[in-house]
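J.: sequence plus the predicted model coming up.
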Amino acid sequence: MTSPALEAFPPGTGAARDRSAAGPAFPGTPDPLGLLDVFGEPFVRDPYPWLDLLRAASPVHHDPGTGLWLVSRHEDVRRVLLEPEEFLPDNAQHAVTPLPVPVLRILARAGFALPPALANNGAESHAGLRRLVTRFFHARRVEEAVPVIERIAGELLARLRPPLDAGGACDLFASYAQVLPCRVLMELLGIEGVEPATLIRWSDASLELFYGRPSPERQLELAELVADFHRWLTATVRSGTVPADSFIGALRRHRLPDGEPLDVRTAVAACFFVFIAGQSTTGQLIATVLRRVAAEPGLWARVAGEAGLAEAWVEEVLRREPPVTTWRRVTARATSLGGVRLPAGAPLLLMLMGSGSDPEVFPEPAAMCPYRPNIRHHLAFGAGRHRCPGASLARTEATVALRAAARALPGVRPAAAEPPLLGLLSFRAPLEVPVVGR
């Protein structure tokens, strides 16, 4: 018997349609959407032509490769996010690639389970848990955290400057963008007893196992890391030594709507989500922002001193190239979406990146316009009841990271090579941000 969190959602079934959702038919040519592979190199490297085609030709499109219904228009994505009773979050953390028995055994030995806690929780317990998380990430606490972010950024950048000043090269992802949010999160949430590099490795393995398409051999490697992560989380939650004012201490004191204390498995599931979202995805955002800004002539120097420019560029990157590119929902009952009839239990993939490039909402979506009047209308952090509670911290960390790097490393320029990209179902970002000194 396995937890639903360990099972890939079953392939979508057929549905009666009010109009065709299979894409356009061009005489004498194959249906271009028939070539779509959301894990393939063409889509990962340049998803925008595919997203444009989906919005124009098949905005609610059944993808036979994943069994998911791809929802790409801003209007439809927003509707799904704002109607959690109609479109349930239950499948948000299911494994995309089915986990074979040997992998399930590794996870079972570690007691791994992801009961409804935050992103996958549509029950009444969600509101209280969300309030608990929000207390650690609300605007005042984020503002108070700015000196912490600046201090850690300064420490990391100080190590990079000597080789760059000598005309050498470095990778701003591995040495800066990836480490900064991990260390910040550890300080803000009172996480102890683990090295940042270990937490990063555990988090990355979790994302790849549940949102990637790894080989069976790779799944075994990842499962061992995820099992270690879960064992450490469980031991830490059960420990009586955590500070009462820490995040884990707050979870230990939390009471469910019926007055019962939060069980260990759910507390661990909440930590699993928060620790990954709070550092891996923020690191991906910082990496994308650094890469984008470094590639724009003259922009690196401007963000170092021009008030508001770093904030504006972070927001525009969130619209056009968010680190969380998609998210999942499942229909509670038979319904219509974007003119397409969907059965109960239909798994949806909300194309958050595609919605941010919807020309009906954002004119000239391919152009980077950091002062768009409606820029906050993007859905990079979701919307409604499940909107990301760490949105303010992610924005602030990315802004501080960009401005600090531009000031500390004024002479850098991007290396010419195209970096490898993280290409998971719901996460996309450069895995390297190579720069060289002048």
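T.: Thanks, I have it. The shown structure was predicted, so the numbers you read here are calculated from the model rather than taken from an experiment.

J.: going forward, measure contacts and count neighbours with C-alpha atoms only.
T.: OK.

J.: and the helices in the stretch 51-200 of the chain, which stretches?
T.: All helices of the stretch 51-200 of the chain, identified by DSSP state H, counting those that start in this stretch, fall at 74-82, 101-109, 125-137, 139-165, 179-189, 196-211.

J.: so who does the residue most central in space within the chain touch?
T.: Taking C-alpha atoms, centre = their mean as the criterion, Val324 is the residue nearest the geometric centre of the chain, at 3.4 Å. Shown in contact with Val324 (C-alpha atoms under 8 Å, 6 or more residues apart in numbering): Thr281, Leu352, Met353, Ala380, Ser426, Phe427, Arg428.

J.: also this one, for the comparison:
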Amino acid sequence: MTSPALDDTAPNTGTAGCGPAAGSRSPDIRDSLGTLDLFGDDFVRDPYPWLDALRSTSPVHHDPATGLWLVSRHQDIRRVLLDPGLFHPDNAQHAVTPLPVAVLRVLARAGFTLPPALANNGTPSHPGLRRVVTRFFNAQQVMAAVPVIERIAGELLAAVRSQIDTTGSSELFTSFAQVLPCRVLMELLGIQGIDPATLIRWSDASLELFWGRPALERQLELAEHVGAFHQWLTATVRSGTAASGSFIGGLTRHRLPGGEPLDVATAVGACFFVFIAGQSTTGQLIATVLRRALAEPGLRPRAASAEGLAEALVEEVLRREPPVTTWRRVAGRPTELGGVRLPQGAQLLLMLLGSGSDPSVFPDPERMCPHRTNTRHHLAFGVGRHRCPGASLARTEAAVALRAVARNLPDVRLAAENANPPMLGLLSFRAPLRVTVEAVSRPAVS
């Protein structure tokens, strides 16, 4: 992968003080867009040369393999996201790989349905539903959640510390990065009676089924998990036992624009989206932040105490390596985008990952500059009325996680196997699936 160097020595207005750019670009890739495979190992391992080629030579590019129009320039993506009247969110949660009849039957038996709720909702019900959600993720709630995040991080890292002391190494993705946001979300939303490992399994299965390219046998396995997830959500919403101040309690009391109660299916759809975004994608962000910080020997100790450094690094990771790499929209009528005529119904894939490396917005985008002044101009959380309502919580969890690791594991380093870890390579999600650390050997005291 084209791994950017990182330097945090000084604030800057552009790239002054940043580390040298690392990696090289494939010289002939611009002539090879016809071989682009969004699920292929070449793209998953190092998407940046492909994204650069798309942005410079074909910024609105039709991908015959998926039928999607790939939009890669920052200004075009921003335009699409800010115009929901023209570019609709209806396809945001559609399965990118067609689901065969056998898989649809599994989902149907579970009563699975995803009516317009949040990410896929362009109807008048969206603003009210969004208000319900944002009450649980606003700045005041996030600030109040910091002690909760710190407590859970400390508990998880105590177990990691014990494993390192016993075996010499530990894997931080499955033991820490994945589990932390799940447990935090459960506490914040008042979720009880379910094992975090089960929620993680259901959430990850949902991502793979709807945003992956699994074979039929794997689709059937995933559909069972997704169906169980949906059934649990439905039973929880219908039970009427949710506390009045809980997230589910807020949804069940919500009224639609016409005054009628929110239906169970839509409430479940909102829960489905929030649970996945609050667990899986935040865990993926934490894993990427940890891998990036641990790869820089001098950075981790400073991240533990330097004011604002952890937050600044999280922001640069969001710009360059966001966990949500793409998002979808559909053209509501014929239009022109980036000089290309699009028909009504054109399915767009917004390359959020590439937009953060657009040199017209971010000078020397390959360089990781935590004090880059315009870092927050990235589109990792979207923009406009569908901007991620949990953005503040995700940022905070990732920064707290980094500081906690820096303080609790000062004597570890990335294991050599992490030079090329397995990567999650779904249509809209990318992150290292393993962040293994090992104890730094100390010289014997004579």
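T.: On my side now, so go ahead. The model shown is predicted, which means the values in this text are computed figures rather than measured ones.

J.: report the TM-score for the pair.
T.: The TM-score (TM-score structural alignment, normalised by the length of structure 1) is 0.93; 411 aligned residues with a C-alpha RMSD of 1.1 Å.

J.: I'd like the contacts of Val324 of structure 1 as CSV, with neighbour count appended.
T.: Below are the contacts of Val324 of structure 1 laid out as CSV (neighbours: other C-alpha atoms under 10 Å):
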residue, neighbour count
Thr281, 24
Leu352, 30
Met353, 28
Ala380, 27
Ser426, 23
Phe427, 22
Arg428, 23
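
J.: now these in TSV, with secondary structure?
T.: As requested, the contacts of Val324 of structure 1 are exported to TSV (DSSP: H, G, I helix; E, B strand; the rest coil):
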residue	secondary structure
Thr281	helix
Leu352	helix
Met353	helix
Ala380	coil
Ser426	coil
Phe427	strand
Arg428	strand
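
J.: on that earlier part again, would you mind giving the helices of the stretch 51-200 of structure 1 as TSV with mean neighbour count and distance to Trp313 of structure 1 added?
T.: Formatted as TSV, the helices of the stretch 51-200 of structure 1 follow (neighbours: other C-alpha atoms under 10 Å; distance: least, C-alpha to C-alpha, whole Å):
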stretch	mean neighbour count	distance to Trp313 of structure 1
helix 74-82	20	21
helix 101-109	16	41
helix 125-137	17	22
helix 139-165	16	18
helix 179-189	21	19
helix 196-211	20	26
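
J.: the ones you listed into a markdown table, with extra columns for distance to Glu260 of structure 1?
T.: Below are the helices of the stretch 51-200 of structure 1 laid out as a markdown table (distance: least, C-alpha to C-alpha, whole Å):
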| stretch | distance to Glu260 of structure 1 |
| --- | --- |
| helix 74-82 | 29 |
| helix 101-109 | 26 |
| helix 125-137 | 11 |
| helix 139-165 | 28 |
| helix 179-189 | 24 |
| helix 196-211 | 30 |
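
J.: out of these, which comes closest to Ile375 of structure 1?
T.: Proximity to Ile375 of structure 1 (C-alpha to C-alpha) singles out helix 74-82 among these, at 13.2 Å.

J.: for the closest one, which helices and strands make contact with it?
T.: helix 352-355 (3 or more C-alpha pairs under 8 Å, 6 or more residues apart in numbering; DSSP states H and E).

J.: quick one, strands of the stretch 201-350 of structure 1?
T.: For the stretch 201-350 of structure 1, the strands defined by DSSP state E, counting those that start in this stretch cover 326-331, 335-337, 340-342, 347-351.

J.: what's around Thr241 of structure 1, how many residues?
T.: For Thr241 of structure 1, the tally of surrounding residues (other C-alpha atoms under 10 Å) stands at 9.

J.: do Arg341 of structure 1 as well
T.: Neighbourhood size, Arg341 of structure 1 [other C-alpha under 10 Å]: 18.

J.: Thr335 is in contact with that one, correct?
T.: Yes - judged on C-alpha atoms under 8 Å, Arg341 of structure 1 makes contact with Thr335 at a distance of 5.9 Å.

J.: and the gap between Leu199 of structure 1 and Thr66 of structure 1?
T.: Distance, Leu199 of structure 1 to Thr66 of structure 1, using C-alpha to C-alpha, to the nearest Å: 29 Å.

J.: cool, and Arg55 of structure 1?
T.: 18 Å.

J.: for Glu360 of structure 1, same thing?
T.: In this view, Glu360 of structure 1 and Thr66 of structure 1 are 28 Å apart by C-alpha to C-alpha.

J.: which one of those two has more residues nearby?
T.: More crowded of Glu360 of structure 1 and Thr66, by other C-alpha under 10 Å: Thr66, with 21 against 12.

J.: what sits against the closest residue to Gln347 of structure 2 other than its chain neighbours?
T.: Spatial nearest neighbour of Gln347 of structure 2, excluding adjacent residues (C-alpha to C-alpha, 6 or more residues apart in numbering): Val330 at 4.6 Å. Val330 of structure 2 is in contact with Phe87, His88, Pro89, Asp90, Asn91, Gly345, Ala346, Gln347, Leu348, counting by C-alpha under 8 Å, 6+ apart.

J.: swap in 7 Å and give it another go.
T.: For Val330 of structure 2, the contacting residues are Phe87, His88, Pro89, Asn91, Gly345, Ala346, Gln347, Leu348, by C-alpha atoms under 7 Å, 6 or more residues apart in numbering.

J.: neighbour-wise, which of those residues leads?
T.: Highest neighbour count within the contacts of Val330 of structure 2: Leu348, with 27 neighbours (other C-alpha under 10 Å).

J.: what about that residue, distance to Leu38 of structure 2?
T.: For Leu348 of structure 2, the distance to Leu38 of structure 2 - C-alpha to C-alpha - is 14 Å.

J.: ok, Pro359 of structure 2 next?
T.: Counting by C-alpha to C-alpha, the gap from Pro359 of structure 2 to Leu38 of structure 2 is 22 Å.

J.: on that earlier part again, out of the contacts of Val324 of structure 1, which comes closest to Leu251 of structure 1?
T.: Minimum distance to Leu251 of structure 1 across those is 22.4 Å, recorded for Thr281 (C-alpha to C-alpha).
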